[in-house]
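>>> generate coordinates for the sequence data below:
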Amino acid sequence: MLTINREEVGQAGIEARLRDVHGLVPLAGMQGKRAAVCLREPLDVLAAVQALRSADISVLLMHGDTPLAAASTAAADAGCELLLWGSLQDSRRIRPTAGVPEADDGRGGSEEPSLLQYSSGTTGGPKLIRRAWTDVDLEIAAYNDALGEAAECRPVVLAPVSHSYGLICGVLAAMKRGIAPSVVTNANPKFALKVIEETPAHLVYGVPLLFHVMTGLGGRFNRVISSGAPLPGPLFETLRARSAHVMQQYGCTEAGCISVARSMRAGSDLGELLGSWHLEGEAGQASKEEPAEIVVARGLDGRRIATGDLGYAEDGHLFYAARMDDVINVGGLKVFPLEVEERIAAFPGVKEAVVYRGVHPVMGESVRAKVVWSPSGAVGVPSPQGLADDLRAWCREGLPAYKVPASIDLVDSLPRTTTGKISRRYIEQTERGGH
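Model prediction:
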C-alpha cells in the first residue's frame, strides 16, 4: 500500500529524494546524453526526472513494471547510456544500440535536453518520440490556463507518473501552480475512494476503466478529469450524476495535451484547444456523420501534427469519432466503433464493450464486438447465445443494419495496453492468427 501525499510530493519531499538520486545514480559524464527511467516508486520517478533534467540529460520515461531485459533493450534502442530500473539503488550503465536513429520531435535539429517516450503502438510499432523540455514547459503553462477554476483544486492522481498524463498534467502542472498533489499507487479502488473522500476540493486524474470501477462502488466526486480514451456515453452520464464537474483532456505523445473540456457536452467532447494550437485541414468543417482527421498546428513555430484520429469541430469544441485505422468499411459504408459501442453499453448489464474489424467473405470487412457482461441490473440470466442475440436485436433497434455487429462474443475482460487503452489491433491480429 502506497500513497504519496501532498507533503511528500512537495518541495521538501522532492529535495530529500533528489539527494538520494545524486548519491546513488552515476550522473558524471552524462551531460547531453540519454538516460532511461524505469522505476517502481512514483516519488523516485519524479526525483529522477528532475535530477536528470537539471543535469542536461534527456529522459526516456518507461513503465515501472517493465521487466529488466525488456527495459534494457528498449533503453539501448533509444540510445540511452544509463538505465534506472526498479529502484535508485539499481542504476546501471548500458551500451546504446549501434546506429540509433534520432528520436522524432517533428522539427529535426540537434537534441536539447528532452523527454523521450515510445508511442503506444496501438495501431503500429512503437515509435520513439522526443519533446524538448522547453516544449513541455509551454504545455504546462497552456494547460494550467485551460483548467480555469479547476486549477485551484487539489489533484488526486490515479494515473501512473510513468506516462505523460500523470507526470506532466497530474503532477508537474500542479506543482507549477504551487499545489502538491496526492499520487495514489494502491490498485485497490476502495483505497483510492478513501483518499478522494479525504480531499474535499479534489480533481481526480484517471482513465475510463478506473472511473467505471469506482462509480460501481458508489463513488462520488468533486471534479474528475479523464484521458486515454473517450468516455463511453453511459459512463459519462453516470459521472455527471456523481460529480460536480466532469472534464476530459485529449492529446498524443508527439504533442502532449492538445485540448481540455472543462464543461463536457458528451462523452466524445474533447473541449477547446490549448494555447497556440489550432485545427488544420478538414476537421474544422467536418461533421459527426462525416468526420475528418484531426490535424493540429502550433502558431509559435508552425509545427504540424496529424493525430491519426477522426473528429469534427462544433461551437468551438473538438469532438472525437474514431481512430482512422479503426474505421470499419462494410460494403463501402463507414462504421465508427464508438457509436456502436455506446449503443451496446446502454444495454442493461453490459460493463464494457469493444467493437472492431472482422473479415467477411463477401463484404470484405464486418463489424464484430466483444462484451463484458454482469447480471447486476439485468432481468434474468440468459444463455451466452441468448444474450448475444438480445444484444444484436438491441443494436438493430437503434442502428442502421450495416452497423449491427455480425457477431458478439461474451468475454471476462478486454485486452488493454499498459496505459489502459483497449487494443483493437491486438484483437484483430489474434483472431486472424497474427502477432
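
>>> going by C-alpha atoms from here, please, whenever you check contacts or count neighbours.
Fine.

>>> quick one: residues contacting Arg298.
Contacts for Arg298 (C-alpha atoms under 8 Å, 6 or more residues apart in numbering) come out as Ser276, Trp277, His278, Arg304.

>>> one more to put side by side:
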Amino acid sequence: MHRHVERHAAGRPEAPAVHVFSAGRWVGTDWLRLRDMAAGVSEHARRAYRTGAPVLLALDNSAESIAVFLGLTSASVDVLCLEADPSRGEMQQALARRIGAGASIGPAGGDSVLAYTDVMDTAKGPLEAPDRNPEILGMTSGSTGEPRIVRQNLANVERGGCIYRDTYGYTARDSLLGPIPIAHSFAMMGLLAGALVSGARMFTMPRFSVSAVHTAIDEGATVLLGTPMIYRILGMASRPMGHTSSLRALLSSGGPLPTDTRARAEHVFALPVREIYGSTEAGVIACQYDREEPWPAGGAGRIHPSTRWRLRPAGIAGVPAEAGWLHVRTATLFAGYLGGDDGLDANGLYDTGDLVSVDPRGDLTVLARKSSFINVGGRKVEPARVSGVLEACTAVAEAHVFGHEEDGEESVHAAVVLRAPHASVADVLAFCRERLAAYEVPHHVHVLSALPRTTLGKADLIAIKQACALSSAAGAGDGSGR
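Sure, this is the predicted structure:
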C-alpha cells in the first residue's frame, strides 16, 4: 500500500486524502502530508522497534492514526490493530502483555501508552515499502463467543482493497464515507486499503454521528460503507437524499441486513444497499453488486471469483439436500489464530461455520450458523428462528437467543427488551408456544433494558450472558413448564 501512497503524494500532492470529522467540522489532510507523517513514523519505528515484537495500535480513524499504521508497517513492524476506546484501557494492557508488545500507541498516550505524536519524527519521504510482509493482527467480533486474535498480513489487506476497488469501481474521483472503525476488517480493506489503492478520498470519524454522515454527503461522498445498525439508524433519519446527493453506492457488512432496515435505508438514499458477506478470517467471500437481474431476497450475493469453496453435507433433518456447511479459501485468507491453530481443514479450506445454499450461478444464501445451534436433548434449535418468533411478538422490541450449558445439558435462553413495562414474560412464552416446537421454546427469558452490542452493531454475546447472569429473579421467566 505504501507505493500507492507514494504515487499519490508525487502525482497529486495537494489532493485530499483524509477528511476527519472533528469538533463539528471536517478537517482535511492531503496526500503529501499523509505521506510525510507516515515516513516520520517509519523512521522512528526502524530505530525503536528492532526486536521483532508486535506493536499494539489503537486507531481512532484520524489521519494521524492512519499515518502511524502506514509508518509502522513500512518499517516491517507487526501491528495489532484495535479500536481506540478509553474505557477499554485495562483490556488493551492485557492484550499488550498477551502478545508481548514492544510498545502500545494510542491517540493521546497515557499510562504505558505512547501518543501518535511521540512516534512521528519529522520527515519528508519517501515512504519506503516494507522489507517483509508484516502481520496485521485483529480481533474477531465476539458476537458468537470469546474474541480471538486473527493473523492477517499487509499483502492481504492490500489485496482486499483491490477487491473492493475492482468490484465497486473505486477511482480517484470517489470519496469513501466510512463511519466505522478502521481497526475492523470491513473498514481496513473496504475503506482504508480501497482508498489507498484507488486514490479515493476518505471521510472518517472517531465515533458514529448522523450529522457527520449527512455533512459528508453534502461534501460529495460517493460511496457509503456501513453496518446494518448504521443503516438502521440512518434509515430512521427524516432527511431523504434523493437525486441531490453524489452517493452512487451503499455497502453493508458486519452481519445480515434485515429486510425492514434495507427498505428504510433504500427509501432515504434512493439507492440499493449492496451486502458483502465475509469474515475477519476470510475477508470477502461473496458480495452483491450492480446487475440487471434482481438479487434474491435474503441472499448474501455471488461468491467472489477468487474464492474456492465446497459444501460439507449438513446432516440435519429438514435441511435441503443442496445446502451444506461452507468451507472456503479466499484471496485474503488469514494465517490462523495467534497462539492457536491455522483454522483450516485437511484441504486447506476455512470452515466458516455457516450453513448455506449456493445456486448454480454461485448466488449464496446463509441459512444458519453452526456455532449458534443449540443442542436440546439431541435436537437442534436454530436461535435465529426463535429470535424471529420473539421479535414478531408485539411485546418484544429486540431479542437475542443463545444456548447455555448447565449440568452437561444445553438449554435455550432468550435475552429480550420489552416494549412496555407492563409487558408480561408469560405472554411472550405463550406466544412462542403457539409458533414453536416444544423443545424450541426458551427455557429462560431474561428481560434487559437494552441488548449489549459491539461497535459494529452485532450482539455482544459475552456481555449479554453477563447481563443475563445479573438479571434479578423477577426479570427472568422460566419456560420449562410446558
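
>>> tell me how they score on TM after superposing.
With the length set by TM-score structural alignment, normalised by the length of the first structure, the two chains reach a TM-score of 0.77; 405 aligned residues with a C-alpha RMSD of 4.0 Å.

>>> going through the contacts of Arg298 of the first structure, which ones are buried?
Ser276, Trp277, His278, Arg304 (16 or more other C-alpha atoms under 10 Å).

>>> ok, the third one touching Ile294?
Spelled out, it's His278 of the first structure. No. With contact defined as C-alpha atoms under 8 Å, His278 of the first structure does not count as touching Ile294 (10.1 Å).

>>> now the buried ones among the contacts of Arg298 of the first structure in JSON lines, with secondary structure and distance to Leu172 of the first structure?
Converted to JSON lines, those look like this (DSSP: H, G, I helix; E, B strand; the rest coil; distance: C-alpha to C-alpha, whole Å):
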{"residue": "Ser276", "secondary structure": "coil", "distance to Leu172 of the first structure": "20"}
{"residue": "Trp277", "secondary structure": "strand", "distance to Leu172 of the first structure": "21"}
{"residue": "His278", "secondary structure": "strand", "distance to Leu172 of the first structure": "24"}
{"residue": "Arg304", "secondary structure": "strand", "distance to Leu172 of the first structure": "25"}
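
>>> helices of the second structure, start to end?
Assigned by DSSP state H, the second structure shows helices spanning 2-11, 31-48, 63-74, 89-99, 154-168, 185-187, 194-198, 210-218, 228-235, 259-269, 383-392, 425-433, 461-470.

>>> got the angle for the fifth one vs helix 63-74?
The directions of helix 154-168 of the second structure and helix 63-74 differ by 120 degrees, with axes from the mean of the first three to the mean of the last three C-alpha atoms, to 10 degrees as the criterion.

>>> on that earlier part again, from the buried ones among the contacts of Arg298 of the first structure, pick the one nearest Ala12 of the first structure.
Ser276 (34.1 Å; C-alpha to C-alpha).

>>> need the contact list for the counterpart of that closest one in the second structure.
Mapped onto the second structure by TM-score structural alignment, Ser276 of the first structure lines up with Ser306. Taking C-alpha under 8 Å, 6+ apart as the criterion, Ser306 of the second structure is in contact with Thr330, Ala331.

>>> before we move on, what about Leu82 of the first structure?
Leu82 of the first structure neighbours (C-alpha under 8 Å, 6+ apart): Arg34, Ala35, Ala36, Ser91, Arg92, Arg93, Ile94.

>>> distance-wise, check it relative to Ala36 of the first structure.
6 Å (C-alpha to C-alpha, to the nearest Å).

>>> what is the neighbour count of the closest residue to Thr204 of the second structure other than its chain neighbours?
Spatial nearest neighbour of Thr204 of the second structure, excluding adjacent residues (C-alpha to C-alpha, 6 or more residues apart in numbering): Val20 at 5.0 Å. Val20 of the second structure has 21 neighbouring residues, counting by other C-alpha atoms under 10 Å.

>>> cool, Pro384 of the first structure as well?
For Pro384 of the first structure, using other C-alpha under 10 Å, the count is 14.

>>> could you do Asn329 of the first structure as well?
Other residues close to Asn329 of the first structure by other C-alpha under 10 Å number 18.

>>> ok, the equivalent of it over in the second structure to Pro320 of the second structure distance?
In the second structure, the residue paired with Asn329 of the first structure is Asn375, using TM-score structural alignment. With distances taken as C-alpha to C-alpha, Asn375 of the second structure is found 20 Å from Pro320 of the second structure.

>>> same question for Ser371 of the second structure.
From Ser371 of the second structure to Pro320 of the second structure the distance is 19 Å (C-alpha to C-alpha).

>>> which position in the first structure pairs with Asp460 of the second structure?
Aligned partner of Asp460 of the second structure by TM-score structural alignment: Ser423.

>>> who are the contact partners of that match?
Counted by C-alpha under 8 Å, 6+ apart, Ser423 of the first structure has contacts Thr122, Pro415, Arg416, Thr417.

>>> one more pass at 6 Å, please.
Ser423 of the first structure makes contacts with Thr122, Arg416, as judged by C-alpha atoms under 6 Å, 6 or more residues apart in numbering.

>>> ok, residues contacting stretch 199-208 of the second structure?
17-21, 60-61, 171-172, 174-179.

>>> do stretch 357-377 of the second structure as well
By C-alpha under 6 Å, 6+ apart, stretch 357-377 of the second structure touches 299-303, 323, 353-356, 380-382, 403, 410.

>>> wait, Leu80 of the second structure sits on Ala58?
No. Between Leu80 of the second structure and Ala58 there is no contact under C-alpha atoms under 6 Å: 8.3 Å.

>>> distance check, the aligned residue in the second structure for Val156 of the first structure against Ala467 of the second structure.
In the second structure, the residue matched to Val156 of the first structure (TM-score structural alignment) is Leu177. Using C-alpha to C-alpha, Leu177 of the second structure is found at 34 Å from Ala467 of the second structure.

>>> any idea how far Met62 of the first structure is from whichever residue in the first structure pairs up with Glu158 of the second structure?
Using TM-score structural alignment, the equivalent of Glu158 of the second structure in the first structure is Asp137. Noted for Asp137 of the first structure: a distance of 20 Å to Met62 of the first structure, by C-alpha to C-alpha.

>>> Glu405 of the second structure: neighbouring residues, count only.
So Glu405 of the second structure, with other C-alpha under 10 Å, has 12 neighbours.
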